[in-house]
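> Predicted model and sequence below, questions to follow.
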Amino acid sequence: MQPIDLRSDTVSKPTQAMREAMARAEVGDDCYADDPTINELERRVAQLLGKPAALFVPSGTMANQLAVATHTRPGDAIACAPEAHVLVHEDAAPARLSGVQTMPIGDRRGFSAAQLLQRLREESTGWPRVGLVWLENTLGLAGGVVWKLDELQAISELARAHGRPVHLDGARLWNAHVATGRPMPALASVADSVSVCISKGLGCPVGSLLCGEQEFVSRARASRHAFGGAMRQAGVLAAAGLHALEHHIERLRDDHRRARELSDALADLRCWRAIEPETNIALFELPAGTDAETLCAPLREAGVLCYPNKYDEIRLVVHLGIDDDALASAIARIRGVLA
């Protein structure tokens, strides 16, 4: 039985056309900034986001941590949502690498400008200075929820009025763009720096990009070397990104449609409550205190690969490797185990 992998959109594999593009890639030494394919990918992504410059890095976590290191100083705090990737899934890297702590505000669907203002006011009573305001779009742990642009703009205006830089973790910003129809430059305009991932919905094997002003990116490039992220003939990886930009953005609509179909087909199961997807992640909430692994384990045995999103929550993620036939098989297997 062929497994159907719904663990994450990071599990997708390069298409044959992407592999052929990678094989044809012209390469150089990126440490000397003379890999033409990487240079072109950086130029294209910066242009797509409306930013002056971009830096290609191995992972989204590295892109985010370079943003932390470049924007902040030791002792600062990062104001972020309680389930932000930078807080939950980056192994306390802001503290370990930059001497910066994450301080959550709001809830899993983000925070408001008013909540940020309240946090900034607490600095007058001795709370750590907010050195960086952190946004995320889409909100991954919340199930790929799109953070509304008007809310982000209000937060951004407040942060800038108080002289605080803003970073946007846009690992799935492509999904927000497709789901809302908002142009990428508009979505990126709320932040001084933006990270975007090409190894999730876009289906590349490796890579993210950090975008911002030229001076910011130059400083981040130096830190990339210090963090061990400098690469040499990595144009073969950048070629995958260039292919994805041409062929894999608009197809995200299919992922979103299939996620809704998956959620709808399983919503009647009494073991959980289905949360309607906004993008490519279907969430299922179990009764409070129920260990989600007790459901995930038999599903994996039945050939549907999945893991808990939280202790009492399961996520099923649709991606480039899931077509309509795979979706139908996944639904049948899940119902066979849980119905």
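Cool, got the structure.

> contacts and neighbour counts: CA atoms only from here.
Will do.

> Count residues in the vicinity of Cys271, would you?
15 (other C-alpha atoms under 10 Å).

> Who are the contact partners of it?
Applying C-alpha atoms under 8 Å, 6 or more residues apart in numbering, we find Cys271 in contact with 286-287, 338.

> which element is Arg19 on?
Element membership for Arg19 (DSSP states H and E) is helix 16-23.

> contacts for that helix?
Defining contact as C-alpha under 8 Å, 6+ apart, one finds that helix 16-23 is touched by 235-240, 243-244.

> Next, the contact list for Glu285, please.
272-275, 312-314.

> what separates stretch 306-318 from the chain centre, distance-wise?
16 Å (C-alpha atoms, centre = their mean, to the nearest Å).

> swap in stretch 140-151?
Centroid separation between stretch 140-151 and its chain, computed with C-alpha atoms, centre = their mean, is 11 Å.

> From one end of it to the other, what's the distance?
Distance across stretch 140-151, first residue to last, is 17 Å (C-alpha to C-alpha, to the nearest Å).

> Would you agree Ile198 is in contact with Gly241?
Yes: with contact defined as C-alpha atoms under 8 Å, Ile198 counts as touching Gly241 (6.2 Å).

> Can you list the buried residues in stretch 72-84?
Buried residues in stretch 72-84, counting neighbours by 16 or more other C-alpha atoms under 10 Å, are found at 72, 76-84.

> Go through those residues and name the one nearest Glu213.
Distance to Glu213, by C-alpha to C-alpha, is smallest for Thr72 among the buried residues of stretch 72-84, at 15.7 Å.

> For the stretch 101-250 of the chain, which segments count as helices?
Taking DSSP state H, counting those that start in this stretch as the criterion, the stretch 101-250 of the chain carries its helices at 113-121, 149-161, 173-180, 184-188, 214-226, 235-247.

> and after the last one, which helix or strand comes next?
Spelled out, that is helix 235-247. Following helix 235-247 in sequence order, the next helix or strand is helix 252-266 (DSSP H and E).

> Which strands or helices does the helix or strand following that following helix pack on?
Moving toward the C-terminus from helix 252-266, the first helix or strand encountered (DSSP H and E) is strand 273-275. Under the contact definition 3 or more C-alpha pairs under 8 Å, 6 or more residues apart in numbering; DSSP states H and E, strand 273-275 sits against helix 252-266, strand 281-285.

> Included below, for side-by-side comparison, is a second structure:
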Amino acid sequence: MRIIDLRSDTVTMPTEEMREAMFRAEVGDDVYGDDPTVKRLEEYAAQLVGKEAALFVPSGTFGNQLALFVHCKRGDEVLLGDDSHIVQHEVGAASVIAGVQLRTLTSRQGELDPKEIEAKIRKAEDIHYPDTGLICLENAHSNGRVISLENMEQIHEIAKKYHIPIHLDGARLFNAATYLKAEAKEITRYVDSVMFCLSKGLCAPVGSILAGSRTFIEKAKKGRKLLGGGLRQSGFLAAAGLVALEKMIHRLQEDHENALLLGQELSKIPGIQLSLEDIHLNMVFFDMSAAGYDTDRLVEEFLKKGIKINPAEDGIMRLVTNYWVSREDVLYVVDTMRELLMGEHTE
């Protein structure tokens, strides 16, 4: 049975072009700086986001935590949203690796209030206070929304005023750029460093990029080695990453359109509540508690029909479209949902 996997866009398999590129990749020992394919990937990635240099890292979490590790000294305070990925889904790594304190701010569906950020910056020289070492933003946000460039610019101005760097968790940076109809560098101009994933929706099997100034990346290389991320013939993986950046970012609009279609059709089913205005990317979040159907059972019944989904998180379901999910697949998923829920009401 063919499986339609809507759990995440991390489930994407490499394309045939990627597999061929990996097979033929020219490689060397990257810890020695000898891997030409990794070098090409890092140079191209830096150009895409308008930064001086970039570094290939194993994962998005690795890239985010490495950024905190490099930007901050132990005991620093990091300002970020209370619903950010770094807070919610990175295993408390900031306290273990960088030794920093996370000071969370109220998130307005992913956007942070510039006035609140300025108010929370530690301005007074006081032996009781930690230093504000970093501000972290997230765009696109893991709630499926894109943060406006105006909001990022306002925060950037405040950060410059107090000489505090900004790191961007841009795991789905190119989805955000697609939604904004802008180049990625128009987003990253407002931050000092950025992490973005090659494996979320872009089909690369492994890897993310951390980009910033040349000095920052030189420090990050040493930090990557310290954290066990010094890879050897990683050009085999970087080759897929190059294809991802050269070919796959230009088709993300298709995933967005399929997600909107999925949301539109699901919203017609009694008992499902969702906001179409919140579908900025390839993610559809919805509440089906009013349908009276157990979500754990839904996961089981969907799997019987060849559809993989995650169970609800805090009562909210999330479906994610990706390269391997077609418009026809979306309609099949909707039909399956309708049959299960409507059948439940007619029994």
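Cool, the structure landed. Predicted model only: the values in this text are computed from it and were never measured.

> what do Ile198 and Gly241 of structure 1 both touch?
The contact sets of Ile198 of structure 1 and Gly241 overlap at Cys204 (C-alpha under 8 Å, 6+ apart).

> longest strand in structure 1, by residue count?
Ranked by residue count, the top strand of structure 1 under DSSP state E comes out as strand 130-136.

> Provide the aligned range in structure 2 for that one.
Using TM-score structural alignment, strand 130-136 of structure 1 lines up with residues 132-138 of structure 2.

> quick one: that stretch to structure 1 mean distance?
Stretch 132-138 of structure 2 differs from its equivalent in structure 1 by a mean of 0.8 Å after superposition (mean C-alpha distance after the TM-score superposition for structure 1).

> Identify the residues contacting the residue nearest in space to the middle of structure 2.
With distances taken as C-alpha atoms, centre = their mean, structure 2 has Ala171 as the residue nearest its mean C-alpha position (2.5 Å). Ala171 of structure 2 makes contact with 60, 139-140, 195-197, 200 under the criterion C-alpha under 8 Å, 6+ apart.

> Likewise for Glu43 of structure 2?
Residues near Glu43 of structure 2 by C-alpha under 8 Å, 6+ apart: 53-54.

> Give me the aligned partner of it over in structure 1.
Under the alignment (TM-score structural alignment), Glu43 of structure 2 maps onto Arg43.

> Name the helix or strand for its match, please.
Using DSSP H and E, Arg43 of structure 1 falls in helix 36-49.

> can you give me how far that helix is from the chain middle?
On C-alpha atoms, centre = their mean, the centre of helix 36-49 of structure 1 falls 19 Å from the chain's centre.

> Same question for stretch 161-180 of structure 1.
Centroid separation between stretch 161-180 of structure 1 and its chain, computed with C-alpha atoms, centre = their mean, is 10 Å.

> which of the helices and strands packed on strand 273-275 of structure 1 is buried the deepest?
Highest mean neighbour count among those (mean count of other C-alpha atoms under 10 Å): strand 281-285, with a mean of 25.

> Can you mark which positions in stretch 17-31 of structure 1 are buried?
18-19, 21-22, 25-30.

> What's the first helix or strand after the helix holding Arg43 of structure 1?
Using DSSP H and E, the helix or strand that follows helix 36-49 of structure 1 in sequence is strand 53-57.

> Show the contacting residues for the residue nearest to Ile3 of structure 2 when sequence neighbours are not counted.
Among residues not flanking Ile3 of structure 2 along the chain, Gly306 sits closest, at 4.7 Å (C-alpha to C-alpha, 6 or more residues apart in numbering). By C-alpha under 8 Å, 6+ apart, the residues touching Gly306 of structure 2 are 1-4.

> go again using 10 Å as the cut-off
Contacts of Gly306 of structure 2 were listed using C-alpha atoms under 10 Å, 6 or more residues apart in numbering, and they are 1-5, 333.

> Show only the entries of those found in helices.
Judged by DSSP state H, the contacts of Gly306 of structure 2 include Val333 as members of helices.

> Can you tell me which of the contacts of Gly306 of structure 2 are buried?
4-5, 333.

> out of the residues you listed, who's nearest Lys51 of structure 2?
Asp5 (34.4 Å).

> For Val299 of structure 2, see how far away the closest one is.
Asp5 of structure 2 sits 12 Å away from Val299 of structure 2, going by C-alpha to C-alpha.

> list residues touching both of these two?
Common contact partners of Asp5 of structure 2 and Val299 (C-alpha under 10 Å, 6+ apart): 307-310.

> Can you check which of the helices of the stretch 101-250 of structure 1 gets nearest to Val133 of structure 1?
The minimum distance between Val133 of structure 1 and those falls on helix 149-161, with 7.1 Å, by C-alpha to C-alpha.

> how far off helix 173-180 does the closest one point, in degrees?
Following axes from the mean of the first three to the mean of the last three C-alpha atoms, to 10 degrees, one obtains 130 degrees for the angle between helix 149-161 of structure 1 and helix 173-180.

> Helix 149-161 of structure 1 vs structure 2, mean deviation?
Counting by mean C-alpha distance after the TM-score superposition for structure 1, helix 149-161 of structure 1 comes out at 0.7 Å.

> what's in contact with that helix?
Surrounding helix 149-161 of structure 1, the residues in contact under the criterion C-alpha under 10 Å, 6+ apart are 110-117, 120, 130, 132-137, 162-168, 176, 180, 182, 186-192.

> okay, it sits on what stretch of structure 2?
With TM-score structural alignment as the criterion, helix 149-161 of structure 1 aligns to 149-161.

> about what we covered before: going by neighbour count, list what's buried in the helix holding Arg43 of structure 1.
Neighbour counts using 16+ other C-alpha under 10 Å place 36-39, 41-47, 49 of helix 36-49 of structure 1 among the buried residues.

> Between Ile198 and Gly241 of structure 1, which has more neighbouring residues?
Taking other C-alpha under 10 Å, Ile198 of structure 1 and Gly241 do not tie; Gly241 has more neighbours (32 against 26).
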